[in-house]
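> please work out how this folds:
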Amino acid sequence: MLTIEVEVGQQVAEGDTLVLLESMKMEIPVLAPHDGTVTDVRTAPGDVVQDGDVMVVVQG
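Alright, predicted model coming up:
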């Protein structure tokens, strides 16, 4: 299970939460690796994701 915290076109700063993953009743934030603009969201709320899946693209 996951929650998307950003949308396409949104400006983010390094360390901002992009996605919240839920695993074994724990929430795990996926953080922006650098400042930039969200250019693509490749997953939807509730999707099951695997290690290595690209969920959000940040360019900048």
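> going by C-alpha atoms from here, please, whenever you check contacts or count neighbours.
Fine.
> against which helices or strands is the helix or strand harbouring residue 22 packed?
Assigning secondary structure by DSSP states H and E places residue 22 in strand 17-23. Strand 17-23 is packed against strand 2-4, strand 26-31, with contacts defined by 3 or more Cα pairs under 8 Å, 6 or more residues apart in numbering; DSSP states H and E.
> quick one more, to check against the first:
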Amino acid sequence: MTEILSIMSGNVWKIEVNENDIVKEGDVLVILESMKMEIPIESTHAGVVAEIKTAEGEFVQEGDVLVKLKTD
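Sure, this is the predicted structure:
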């Protein structure tokens, strides 16, 4: 299981995937908003979205788990 972490503190502006979606390395999973900037959080591996650990509008800290991926 691979954990995709927040790279900074900010609000979850948009979640681009759903559980059980197949993703490739580099796909945008979540978009954070901080200081009126949109920061895309990309998948670091190919796999299947196992669990979404956040919600749109939630404030997250740097290092928080956003998404868990099942990887080969």
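> on that earlier part again, whereabouts in the second structure does the strand holding residue 22 of the first structure align?
Using TM-score structural alignment, strand 17-23 of the first structure lines up with residues 28-34 of the second structure.
> and the matching stretch, which residues are buried?
Using 16 or more other Cα atoms under 10 Å as the burial criterion, the residues of stretch 28-34 of the second structure that qualify are 28, 29, 30, 31, 32, 33.
> what is the aligned counterpart of residue 58 of the first structure in the second structure?
Going residue by residue (TM-score structural alignment), residue 58 of the first structure aligns to residue 69.
> I'd say its match and residue 3 touch.
Yes: contact criterion Cα atoms under 8 Å: residue 69 of the second structure and residue 3 qualify, at 6.3 Å.
> who has more neighbours, these two?
residue 69 (24 against 18; other Cα atoms under 10 Å).
> the more buried one: helix or strand, and which one exactly?
Short version, using DSSP H and E: residue 69 of the second structure is in strand 65-70.
> report the angle between the axes of that strand and strand 37-42?
Comparing the axes of strand 65-70 of the second structure and strand 37-42 via axes from the mean of the first three to the mean of the last three Cα atoms, to 10 degrees yields an angle of 20 degrees.
> so what secondary structure elements neighbour strand 65-70 of the second structure?
Packed against strand 65-70 of the second structure by the contact rule (3+ Cα pairs under 8 Å, 6+ apart) you find strand 2-5, strand 47-52.
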